[in-house]
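Asks: For reference, the sequence and a predicted model appear below.
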Amino acid sequence: MSATLSQEPLVALLGTPNCGKTALFNLLTGSRQKVANYAGVTVERKEGSVPLPSGRRLRLLDLPGAYSLNAESEDEVVTRGVLLGDVEGERVPDLLVCVCDATQLQLNLRLVLELKKLGQPMLLALNMSDLAEKQRIAVDLQRLSELLGIPVVRTVGVRRGGANELLQQLDAAGLTAGPRAPAKWSPSSLDDIVDTHKQVRHLLEQVVQSPSLDRRWDEPFDRLLLHPVAGLAILAAVLFCMFQAVFIGAEAPMGWIEDGATWVGEWIGAAMADGPLRSLLVDGIIAGVGGVLVFLPQILILFAFILALEDSGYLPRAAFLLDRFMGKVGLSGRSFIPLLSSFACAIPGIMATRTIPNRHDRLVTILIAPLMTCSARLPVYALLIAAFIPTQTVGGVFSLQGLVLFGLYLFGVLGAIVVAFVLNKLFGRNEHHPLLLELPAWKLPNWRNLSLGLYERAKIFLRRVGGIILTMTIVIWALSSYPLGADGKPLPITESFAGMLGKWIQPIFAPLGFDWQICIALVPGMAAREVAVGALGTVYALSAEGDAVEAALIPILAQQWSIASALALLAWFVFAPQCISTIAIVKRETQSWKTALGMTGYLFALAWLAGAATYQIAVWAGLG
């Protein structure tokens, strides 16, 4: 049902970034959410249904975070537009719920005072009240409510029952759905801003009691972590440890999954007679899907680090730390978090560029985001590293395989830096504006949020395994098994449709040392990077004879490939275009097929050159 036709009251949830607004939205709505885009723009629109204690329901709209109605970024423009009735298909909310971080009222109250001037019904939710109590920050809610002239409630967005008081207040408000007149608003002048700061100071003096803020307990940590030299060294060490853990911590569970897949394949192979169905199950599905599923532990370890760093408050500090360096290649520190998000998947990373107010910086960030190594590339990296890099330590401490993985991620980052520098030269470099960023308070990661985040990532990965990867694996099996010979039996795989396709495109990749089997894997790898592993598993399972059919893929590759070819394939995947979904999202975000196809073209060229150079150098070094 559209926003204008719904008979349920519409409540808008808004606040500054890092105030816990989205956590509160998730607590209130649970799984009763639907996500779309606002008309004409790429800003995400999140709406949920909230049951009230009385049994009535209301619609809750999670507006993008904004520091002020004097908007800069596309997200902030949408937030202001919804409040003023300027967004197509969106009616003016019946009530505003402004979420404030109870530990950072001096930053959040400015937005509250701006919203009050709109004259719309409003309620203030003091979120993170539990953290405020731990920091001995006392807020007089009744006095604050009297001074502001609006209801004020406490909330804890990460705790069950943390929004009960808010729900009761919403229920008591007796909201009804109906058309409301748009508010009137004009940009704040310098005098208005100064006056707002004075009002905030007056409110704080009246309602907040807290320990002396002359010296915060975390200042020594911030001085160290934000130091231009020590901070960068610590950031590099954190990322290095993350990649070490990906290999060291995942070794045992990967072995369990691999043994399980091998056992299932052997059991089915022994229980069924030879034929197409047995070949599909053993050589196709189990060899292909099982070869991808084995990398789930590594993906979960990688995401555990990223989610913990995000929840602790370290990521905004890393963005601030890298601002000066990124400015030298024409980017701002705001590009850091979208680029870091791209290590998980380029799609949310590209969508996160909406928070970058400068259109030039946003475009360059979008174009280099695919160079960040997404989690879909991890199975390919892990497979080739396990096959060709020995399991030994360097200096008695560091895993050589972990070092190589770290190097691949670093290679992608360095490539992105060079590309950003070149793009800025081509587009005309803008003046670098220093980054102004609110640093959230340090906190221990919330284990419930971390567990839910890992559960969601595992569900997404398994859905891909059961969807696109399974489908493409079956397609590869069919192409590798047909046509049949005159006697009705499968021909050698070299004479199959897949073999013919691989041989047809192999001359293009001959300078990279790729044989026809590798070329076959590159084609479905465009649908999803992990499919390349499944495709190799299927192709080599069908190529094998006798007991070798059930053999693991890693020793097969180690035996049949040269180190030079493996290194060239790693270099190819560092720079190769992302999946088709990423290309589509670039088109949607930039509103330009020219940009999306141009990005795809430069990535293909870069990947081919990197792979060819790597192969030729490796052959020259005697690794061919």
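Replies: Everything's here; your move.

Asks: all contacts plus neighbour counts: C-alpha atoms, from now on.
Replies: Will do.

Asks: Quickly note the distance from residue 559 to residue 573.
Replies: The spacing between residue 559 and residue 573, counted by C-alpha to C-alpha, to the nearest Å, is 21 Å.

Asks: Please compare the first structure with the one that follows:
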Amino acid sequence: MSKPRKIALVGNPNAGKSALFNALTGARQKIANYPGVTVERKSGRLVLPSGEPVEMTDLPGSYSLDPTSPDEAVTAKVIRGEFVGESAPDVLVVVLDASNLEQHLVFAQEIIALGKPTVVALNMVDLAERDGLVIDPMALEQALGIKVVPTVAVRRRGLTELAEAVAAAEMRHPGPGLTDLTMTERRVAAHAMADAAILSESKRHRLHARLDRVLLHPWMGPIILFAFLFVMFQAVFAWATPFADALEAGVALLTDGVKGIVPPSLARDLLTEGVLAGVGSVVVFLPQIVILFFFILVMEASGYMARAAFLMDRMMAGVGLSGRSFIPLLSSFACAIPGIMATRSITDPKDRLTTILIAPLMTCSARLPVYAVIIAAFIPQRSVGGGIGLQGLVLFALYVAGIVGAMAVALVLRRSVTKGAASGFIMELPKYQLPAAKDLLIGLWQRAWIFLRRAGTIIFMVTVVLWLLLNFPRAGRGENQVDVSIAGRIASGLSVVVEPIGFNRDMALALIPAMAAREVAVSSLATTYAVAATDDENAQAMALGDQLKAKWTLPMALAFLAWFVFAPQCMSTIAVTRRETNGWKWPLFMMGYLFGLAYIAAGATYWIAVEAGL
């Protein structure tokens, strides 16, 4: 008795293959793994209208027969008959998402070019119709040279017609112009086919297409993206100032209240100089954090974030990175920890390692309080023309410096320790939509709570420890408390190392607890100056920014900013890197090169600023 013919469903992820497979096979399914890999194999039994039983397999979603993941490798090998223990399918059913026709036609051409018996299932036509798209299946048939059957799997529409087409599918020669095409040529052909097959579309769909033509333009797209980011950083200062001032006044009022209620003692000093000065100096930057994430959430919810990834792919490919690295790096702008963990989706080990090693260079939200306090203290709050604020311009430059540094490091790594070819990257672009106010508010609350929780835990604990180290042993008459303290002595030893790059003892002291979290540098400086000002009423009344201006020069401040662009001041990031790389080799390498870059950048910035007379 001959074995039943094998039918394979193939297509891009999210094309509705699984729904179509379930509709065709019902409960007659077997689920296991392909031999030797952890990729799931789903097969089932289908009876054709002629009564012929066939075995149907739902192959893993794929974008190309040139695999970039284990799933795609299995699909490519099974289709070509190269998978050990798995015979090649007799008929291929290419499943297309009718509402995303152009993208799915790229892979369809590659499948059809194989010359195997093939049928196209134009799936989810109901969703396309809902969006105002009317598609002519006959036009697609003419362009592709094979049978095209409209289907709605969840409503069981077109299943009989599809089964009949599968039964009638025959070997044939690929249509003219479908073989030996490059990816770019297939994309051009897919665009032409989709245009010819779409009879009508809604105003909304046409608007989205026009937006993409502008926002994804090779030249205009990046300009618009960087303009958006520029406005975002301008807003971080311009919009946040009144709220930050109000919070700062609230912290000062609370401090005065504690001093008025609690009698002079070490306990009062701990509350005012330690907790309120340290934690309060970080909390006042909550408005900047909220505004920054407001823009990020709007980009995500509107569908623009994915398009930003598409625009950045070309630049990343230029430094040897896969486009798959963009999402982890993008996540690192919030925090490097989830960004590093997100590299698990990168299949190439060298590509993944490179992404892990440069993720800390993305300007995470923990750097923002450090940047904000230094910029507010030393950069004048004035316009440089056209309503562009100088403070926002400097903040934008710091973010760009991190990105440029990451790309430069990636370029070096991909040509040395992680040498290898970059893999391709294909992604589907979501539809544009207006962000829901409720979702934005929930997202902002979650991120604000994370920031406040860090302030109430990590920053609080580090601040208390630092205050204790700054206050013991107690200074004698005529002695400076910071000079004789444990923390002061440690900082004096470290300052020998950082003096050549313009750092004083207070700056050196801030670097030590900031290894717990970057924003602790702000609370450390606030606590240090609060302790140092114990016997000086005028100094006690000064805000942290005023204290910095009194004790630092502009070159010192710029050097401090340059240090934080590169320095890996986060033990949690180092710990996650150790876990993700299964050892200490690469975390130590990462710390070494990042501290080296930070030292060189800070030193160069300081001496250039000094020579320039700043």
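Replies: Looks like it arrived, so ask away. Keep in mind it's a predicted model, so treat the numbers as computed, not measured.

Asks: What would you report as the TM-score here?
Replies: Aligned and superposed, the two chains score 0.71 in TM-score terms (TM-score structural alignment, normalised by the length of structure 2); 483 aligned residues with a C-alpha RMSD of 4.0 Å.

Asks: thinking again about what came up before, quick one, which of residue 559 and residue 573 of structure 1 is more surrounded?
Replies: When neighbours are counted by other C-alpha atoms under 10 Å, residue 559 of structure 1 and residue 573 differ, and residue 573 comes out ahead with 25 against 10.

Asks: give the contact list for the residue opposite the more buried one in structure 2 once aligned.
Replies: The alignment partner of residue 573 of structure 1 in structure 2, by TM-score structural alignment, is residue 564. With C-alpha atoms under 8 Å, 6 or more residues apart in numbering as the criterion, the residues that contact residue 564 of structure 2 are 367, 598.

Asks: Verify the assumption that residue 564 of structure 2 is located in a helix.
Replies: Yes: residue state for residue 564 of structure 2 (DSSP: H, G, I helix; E, B strand; the rest coil) corresponds to a helix.

Asks: Distance check, it against residue 486 of structure 2.
Replies: Counting by C-alpha to C-alpha, the gap from residue 564 of structure 2 to residue 486 of structure 2 is 25 Å.

Asks: Repeat that for residue 262 of structure 2.
Replies: Counting by C-alpha to C-alpha, the gap from residue 262 of structure 2 to residue 486 of structure 2 is 26 Å.

Asks: if you count what's nearby, which of the two comes out ahead?
Replies: Higher neighbour count among residue 262 of structure 2 and residue 486: residue 486, with 19 against 12, using other C-alpha under 10 Å.

Asks: Aligned against structure 1, show me the partner of the more buried one.
Replies: With TM-score structural alignment as the criterion, residue 486 of structure 2 pairs with residue 497.

Asks: and its match, what does it touch?
Replies: Listed by C-alpha under 8 Å, 6+ apart, the contact partners of residue 497 of structure 1 are 479, 480, 481, 482, 483.

Asks: Aligned counterpart of the third one in structure 2, please.
Replies: Structural alignment (TM-score structural alignment) places residue 481 of structure 1 against residue 471 in structure 2.

Asks: Could you count how many residues lie near the nearest residue to that match once chain neighbours are set aside?
Replies: Once its chain neighbours are removed from consideration, residue 471 of structure 2 has its nearest residue in residue 485; the separation is 5.9 Å (C-alpha to C-alpha, 6 or more residues apart in numbering). Taking other C-alpha under 10 Å as the neighbour definition, residue 485 of structure 2 ends up with a count of 20.
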